[in-house]
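1. attaching a predicted model along with its sequence, questions to come.
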Amino acid sequence: MGRTRGAPGRRPRLRFDGWITGMGTSSGTRIVLGHWHRSPFGPFSDVMIERADGERLLLAPSHRTADFVRGTYTFDTVRVVPVDVSIAHGTWTVTAGPLDLCFTAGRRGLPGILLRAVPGVLAARPVWAALTDWPARLLPTHVRTRGRAGAGRREWYGVRDLRPVGAVSAVFEGLDLGAMAPVDPPVRFGFGSVPRNPTLTRVTTTVELGQ
């Protein structure tokens, strides 16, 4: 999965298939992990962090991915560091430069069960993201499934599964970030935030490049 072709004159579109996990901590730090099985850059993971003082930090595994992500979203600081993710028995372990993160995936509820029934071909299309955007806007979560990003780009998030995050352990630069907490206030990397409750979300993300 990568660059998609469209009608003549339409801007190029890139697709990313994987998981986005958003979580907060009692220290006020909010963390968003992107774990992409398929992308135009191959498999990779990246971490976006908003600290209690408002600093927005990107941890990316290569200059190429860092340039693309910071061209799409807004950060105060960007670091290129190894980002390693391992998953075993519902536990995710992440090592990304100054961050050591571990969290568990809980049992999916009814929304996750219903989303898993959506055909993958449909969920990957921007029209699905457009249809789910209006219900998302009715919820007090600051979640958006489509919008405008940096560099004149547009984005669509096709949600395919939802699972709650059961527990979080996070250490940044040797300091414990505290217990799991809601993502509050919402993160400010792009046009929307992740769900307020810590959530593991399966998505197909489509990015339409600007001119």
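-> Looks like it came in fine.
2. please make it C-alpha for all contacts and neighbour counts, starting now.
-> OK.
3. please, which helix or strand holds residue 147?
-> When secondary structure is defined using DSSP states H and E, the element that contains residue 147 is strand 146-148.
4. buried ones in the strand ranked longest in the chain?
-> For the chain, the strand that runs over the most residues, judged by DSSP state E, is strand 154-172. Residues of strand 154-172 classed as buried by neighbour count (16 or more other CA atoms under 10 Å): 154-170.
5. ok, now stretch 118-131?
-> Going by neighbour count (16+ other CA under 10 Å), the buried part of stretch 118-131 is 123-126, 128-130.
6. which elements pack onto the strand holding residue 147?
-> Using 3 or more CA pairs under 8 Å, 6 or more residues apart in numbering; DSSP states H and E as the contact definition, the elements that strand 146-148 packs against are helix 126-137, strand 154-172.
7. how about JSON lines for the ones you listed, with distance to residue 14 added?
-> Written out in JSON lines, the entries for these read as follows (distance: least, CA to CA, whole Å):
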{"stretch": "helix 126-137", "distance to residue 14": "12"}
{"stretch": "strand 154-172", "distance to residue 14": "10"}
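8. out of these, nearest to residue 115?
-> Smallest distance to residue 115 across the helices and strands packed on strand 146-148 (CA to CA): 5.1 Å, for strand 154-172.
9. take this one as well and set it beside the first:
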Amino acid sequence: MRGWGPRAAGRRRRLRFDGWIAGLGTASGTRLVVGHWPRSPFGPFSDVMAEHPDGQRVLLAPTRETADFIRRTYSFDAVRVVPVAVRHAGRTWTVTAGPLDLRFTTGRRGPLGLLLRAVPGPLASRPLWSALTDRPARLLMPGVRTRGTAGRGRREWYGARDLHPVVGVTATWQGADLGGLAPVSPPVRFGFGSAPRAPSLTRITTTVEVGAGEEDRAG
């Protein structure tokens, strides 16, 4: 789709992913980050990043292609290619991904969500805007970054466009109950920044800048 494939940036390319990121913790200590991308260079797909209480970081991705791209951008101890399905009806989201069965509910957006909604989408999705909002984001939500250096020298920008709190969750991993909703604490360690400490669902445009010589078959 035009505008969503590789973009030239000197000798580098910029890839854009538009969708949602849910970050939440559970009483068991497992923290989950779900990405749901209706528009991406790989077409529509979803993925899950999990960090367990012992620190093991696991990626669940639907194809080898998406798994390879994500693991080159973030850090994991294990990568599994499994079917990943994300569905939502109203404020309820359901995620099935290999060992994970997850269901969470969102609440009404608060002041920050209203503020993000007021920013025009074309502006919020620009890397320059993400660079300008990085310091305020760190002050408002410790651990959160809107720009940084990812794996293999890649650069990345997060442009948030809406925010809802997550108010309820049921989750199992390989059939074991992960417990009730909890903060994302300690912070997850997949990349240069964590998800917000308060469980949340963020409407977002992510831009990843990769080297022009990389063999990522996107778009």
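-> Sure thing, it's come through. Quick caveat, the model's predicted, so the values are computed rather than measured.
10. quick one on the thing from earlier: list of residues touching the strand holding residue 147 of the first structure?
-> Where contact means CA atoms under 8 Å, 6 or more residues apart in numbering, the residues beyond strand 146-148 of the first structure that reach it are 129-130, 133, 154-157, 191.
11. kindly report the same for stretch 44-61 of the second structure.
-> Where contact means CA under 8 Å, 6+ apart, the residues beyond stretch 44-61 of the second structure that reach it are 28-38, 62, 67, 71, 75-86, 97-98, 188-190.
12. from these, list the buried ones, please.
-> Among the contacts of stretch 44-61 of the second structure, those scoring as buried are 29-37, 62, 67, 71, 75-76, 79-82, 84-86, 97-98, 188-190 (criterion: 16+ other CA under 10 Å).
13. in helices only, show me the residues you listed.
-> The members of those that map onto helices under DSSP state H are 67, 71.
14. what's the closest of the contacts of strand 146-148 of the first structure to residue 41 of the first structure?
-> residue 155 (17.2 Å).
15. now do the contacts for the closest one.
-> Residues in contact with residue 155 of the first structure, defined by CA under 8 Å, 6+ apart, are 145-149, 205-208.
16. buried among those? Make that a ChimeraX selection.
-> Typed into ChimeraX, the next command selects the buried ones out of the contacts of residue 155 of the first structure (criterion: 16+ other CA under 10 Å):
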select :145,146,148,149,205,206,207,208
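17. looking at the buried ones among the contacts of stretch 44-61 of the second structure, which are in strands?
-> Counting by DSSP E, those place 31-37, 79-81, 84-86, 97 in strands.
18. switch these over to JSON lines; also include distance to residue 184 of the second structure.
-> Written out in JSON lines, the entries for those read as follows (distance: CA to CA, whole Å):
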{"residue": "31", "distance to residue 184 of the second structure": "6"}
{"residue": "32", "distance to residue 184 of the second structure": "8"}
{"residue": "33", "distance to residue 184 of the second structure": "9"}
{"residue": "34", "distance to residue 184 of the second structure": "13"}
{"residue": "35", "distance to residue 184 of the second structure": "16"}
{"residue": "36", "distance to residue 184 of the second structure": "19"}
{"residue": "37", "distance to residue 184 of the second structure": "22"}
{"residue": "79", "distance to residue 184 of the second structure": "21"}
{"residue": "80", "distance to residue 184 of the second structure": "22"}
{"residue": "81", "distance to residue 184 of the second structure": "25"}
{"residue": "84", "distance to residue 184 of the second structure": "22"}
{"residue": "85", "distance to residue 184 of the second structure": "23"}
{"residue": "86", "distance to residue 184 of the second structure": "21"}
{"residue": "97", "distance to residue 184 of the second structure": "20"}
